[in-house]
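Student: One predicted model, sequence on top.
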Amino acid sequence: MRKLDPALMHPRDQITMIIDKIYRSGLTTTSGGNVSIIDENGDIWVTPSAIDKGSLRPSDIMCVKKDGSIVGRHKPSSEYPFHRAIYECRPEIKAVIHAHPPALVSFSIVRQIPNTNVIPQAKYICGDIGYAPYELPGSEILGDVIAEEFKKGFNAVIMENHGTVVGGTDMVDAFQRFETLEFCCRTIIYGNTIGTPNYLTDQQIDEFEDQIPRLLPEMESVEYPSDERAIREEIKKIVHRACAQGLMISSYGTVSVRWRGNDFLITPPTVSRWDMQNEDIVQIKDGKREPGKIPSRSTWLHQEIYKRNPHVNSIILTQTPYLMAYSVTGEKLDVRTIPESWIFLQDIPNMPFGSHFAGEEAILNTISKDTPAVLVNNDSVIVTGDKLLGTFDKLEVAEFSAKSLVMGASLGALVPINDDQVEDLRKKFLS
């Protein structure tokens, strides 16, 4: 059984797991934020007031019954009124998350609404964002102004000088919206640090979402020899590690590893990445997919990279906070910051949005031994390599380099290592 299955887990267990993940991800403080679920009886399960978010247990979760009576050993969250107001005005919403993640708070205190057209899945998962004027926290009137925004159809609302609140059809849906929106805001903020973010048109996003992946035919039968099963375990561990390191979010990221010849294993598109299990991963053999499973929509790209690059045995396609600053601005990421960065990466060119679509050749004509990684504007970073751990290391190095550059932008002009120093590196490490 999965760690998080809304159909099988009690609301108090779902809430405890999600608030722990929010806290461990640095998206709320010990005292901040609240999470709730409304069950099939109309009872609302909600985090307690003034209890450490870093150590909540299922027994701490409060229940406010449909008749208004309260069950539990604490007080319900002081923000319970706006949770109730959202459920009353939007019956299809079954889970609500409120917190004060740094980037979203930044937007709330400058009183701006983030433009989710900066990356396709932000628009797809979050949609347009509502805006609730400031009212006293915990007050009934705050619930009223938030409910007014949800009545307009928004599933995520910026709370003026406060934070954000999101709703979902279940807890997984709500968490993905919350996490994706904070990532979107970080991308915009970091992008503004080094340049000017570019935004996609609704038509570009619709074209991306309307792509019909070249769905491979199913195998008639499938085998799972020991070497294949070992790759599944390796992929799962790297995906979980990427999520823990902030190099992948639950709604986006693909990992694949070559198996035998041009056969490979690849992650699926709809499973929360931090919850990925061995059985979720899809085998691609002889141009066919494992029966009953849907592989990543980027499967065609992975397949073609393997066919054309015998030296490539693993691929990671993901979004990371600082690399995406260069992706959304189109600014050149100069990896000549420290020797390790250049040795590992040499060059990371920007590719136009859409070059990752099935049938496009630009990325395939660029990936090589000398160019192991590319940035796709307003979409992702693609890193290739031999062993999966080494490919992951390249991703970490690239993100650390991008972070150093973004942070350094506030200090002065970048001074990279010079051409003679680069040539010395080439002779010593790449000859």
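Tutor: Now that the structure is in, tell me what you want to look at. Numbers count the residues shown, from 1 in each chain.
Student: switch to C-alpha atoms for all contacts and neighbour counts from now on
Tutor: Fine.
Student: Tell me the helices and strands packed up against the top helix by length along the chain.
Tutor: Criterion DSSP state H: the longest helix present in the chain is helix 171-194. Contact here means 3 or more CA pairs under 8 Å, 6 or more residues apart in numbering; DSSP states H and E; on that basis helix 171-194 packs against helix 11-24, strand 95-99, helix 102-110, helix 120-126, strand 163-168, helix 323-329, helix 388-408.
Student: structure B:
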Amino acid sequence: MKEVLNTQLLHPREQIALIMGRIYKRGLTTTSGGNISLLDENGDIWISPAGVDKGALQPSDIMCVKKDGTVVGPHRPSSEFPFHKAIYQIRPDIKAIVHAHPPALVSFSIVRAIPRTNVISQAKHVCGPIGYAPYELPGSAALGAKIAEEFLKGFKAVIMENHGTVVGGADMMDAFQRFETLEFSARALLYGKQVGEPTYLSDEEIDAFEMQIPHLLPEMEEVSHPSDEREKRKEICKIVHRACNHGLMISSYGTVSVRWRDNDFLITPTGVPRWDIQLEDIVLIKDGKREPGKMPSRTTYLHQEIYARHPEINSIILTQSPYLMAFAVTGAPFNVRTIPESWIFLQDVPSLPFGIQFKGRTEIPEILSPANPAVIIRNDSVLVTGDKLLQTFDKLEVAEFSAKSLVMCAPLGNLVPISNEQVEALRAAFLA
């Protein structure tokens, strides 16, 4: 199914099938697990069906339970319909619900713990405080009552004891973003514990991040879109969608930019879910001015400074990927002397303190160089630079694979890195 600019313009059937497809492809639910619903303006509840393959769900499979209780559709509504209905009845602000059994959040649910979302800068803002519902029989009225009780307290995300998670949102994309960000936070914590001990941001640090005002460049008076500029828009969209599909970017975080001409560049916007970014969303920054009517990424100032200082850099990716974030949330050293490819592509990846990416700070542009094409920002992100955008994305993939190998090897023993002599041989053979 083709994704469109505004997911909310899709019929509820299409929205549910689209989001379930994303969740399944990302390994966040199983063929039989999870359910999604949407409350429309008529008071009807659209919900995924019981007993239908989540990996092949079609809009025509989605069920509708009318306000009067009439059931319309070719299947049975999900067995968890009672708690969806209960949430909608007590929370008029919630119009969409996602429930699934994603592995990291299930890990928390089976040890009866709640992930602390202030491990990542935007997660606490996106997810809000997390509730906890004691165990009850799946599909039962008792389970619906326990979950509704938590939502009645004001929570929009609830850990279900020995079960999974349920999140609500003002619309389908709001709910999905909350679900995806919560699971991502849980993964970062679990992977981080393999290499160190996670550290957390204070409320003051998170507030400082959220209070950052986007770099409001003046608007251009006129704008044109030559063919080479349009080609770069297409290139950015393809990489953003690819990053989302491969788990290297989530809807609530991720910025990509590409140099166009001289120090002019194109960059992803703020406030648009990364899964849904389209050509017309991309923002042109030309002669220090922004494309009219568009709000570029809050890190535009950082990209500007990097391009101005580094003529060899033509593309930048700033993102959160789960295994690299294990090192970002713990501060554990990220040693890329694992295999030759990792060192050749990345050489050294410094870990920098949270806040260094804020407006007015110049440390990151000063640190970047051909020998330091990437940096990790504590509790925030990884920033990768390169020439062509595909090359930069390749570096990101190599970095994430290296981080994954380090996380996975932790139970086996300590890394035995490539030696200094071997590194010098690599330098002479590939970087001379």
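Tutor: Cool, got the structure. Predicted model, so just to flag it, every value in this text is computed and none were measured.
Student: quick one on the thing from earlier: average offset of the longest helix of structure 1 relative to structure 2?
Tutor: On superposition with structure 2, the mean distance recorded for helix 171-194 of structure 1 (mean CA distance after the TM-score superposition for structure 1) is 0.4 Å.
Student: picking up where we left off before, for the helices and strands packed on helix 171-194 of structure 1, give me CSV that also has mean neighbour count and distance to Glu79 of structure 1.
Tutor: Listed next are these as CSV, based on neighbours: other CA atoms under 10 Å; distance: least, CA to CA, whole Å:
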stretch, mean neighbour count, distance to Glu79 of structure 1
helix 11-24, 20, 15
strand 95-99, 26, 9
helix 102-110, 19, 17
helix 120-126, 21, 22
strand 163-168, 26, 11
helix 323-329, 29, 34
helix 388-408, 19, 35
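Student: Cys89 of structure 1: which of those is closest?
Tutor: Closest to Cys89 of structure 1 of these is strand 163-168 (CA to CA; 11.7 Å).
Student: Can you give the contact residues for the closest one?
Tutor: 93-101, 104-105, 108, 155-159, 173-175, 177-178 (CA atoms under 8 Å, 6 or more residues apart in numbering).
Student: How far away from the center of its chain is that strand?
Tutor: With CA atoms, centre = their mean, to the nearest Å as the basis, strand 163-168 of structure 1 stands 16 Å off its chain's centre.
Student: how much does it stray from structure 2?
Tutor: Aligned to structure 2 and superposed, strand 163-168 of structure 1 gives a mean residue distance of 0.2 Å (mean CA distance after the TM-score superposition for structure 1).
Student: ok, Lys66 of structure 1 touching Trp45?
Tutor: No: using CA atoms under 8 Å, Lys66 of structure 1 makes no contact with Trp45, being 10.6 Å away.
Student: Which of the two has more residues huddled nearby?
Tutor: Trp45 (25 against 13; other CA atoms under 10 Å).
Student: hang on, the more buried one is in a strand, isn't it?
Tutor: Yes: under DSSP: H, G, I helix; E, B strand; the rest coil, Trp45 of structure 1 falls within a strand.
Student: Would you mind listing the residues in contact with the one residue sitting closest to the centre of structure 1?
Tutor: For structure 1, the residue nearest the mean C-alpha position is Ile249 (2.4 Å; CA atoms, centre = their mean). Contact analysis of Ile249 of structure 1 by CA under 8 Å, 6+ apart lists 179-180, 243, 273-274, 319.
Student: What does Arg427 of structure 2 correspond to in structure 1?
Tutor: Using TM-score structural alignment as the criterion, Arg427 of structure 2 maps onto Arg426 of structure 1.
Student: name the element the residue lying closest to its match once chain neighbours are set aside belongs to?
Tutor: Once flanking residues are discounted, Arg426 of structure 1 sits nearest to Ile343: 7.7 Å by CA to CA, 6 or more residues apart in numbering. Counting by DSSP states H and E, the element that carries Ile343 of structure 1 is helix 339-345.
Student: Show me what that helix is packed against.
Tutor: Taking 3+ CA pairs under 8 Å, 6+ apart as the contact cut, helix 339-345 of structure 1 packs with helix 388-408, helix 419-425.
Student: let's go with 7 Å and repeat that
Tutor: Packing partners of helix 339-345 of structure 1 (3 or more CA pairs under 7 Å, 6 or more residues apart in numbering; DSSP states H and E): helix 388-408.
Student: Find me the equivalent region of the helix it packs on in structure 2.
Tutor: Aligned using TM-score structural alignment, helix 388-408 of structure 1 spans residues 389-409 in structure 2.
Student: list the contacts for Ala410 of structure 2?
Tutor: Counting by CA atoms under 7 Å, 6 or more residues apart in numbering, Ala410 of structure 2 makes contact with 194-195.
Student: follow-up on the earlier one: flag every buried residue along the next helix or strand after the longest helix of structure 1.
Tutor: For helix 171-194 of structure 1, the following helix or strand on the C-terminal side (DSSP H and E) is helix 202-209. For helix 202-209 of structure 1, the neighbour count (16 or more other CA atoms under 10 Å) marks 205, 208 as buried.
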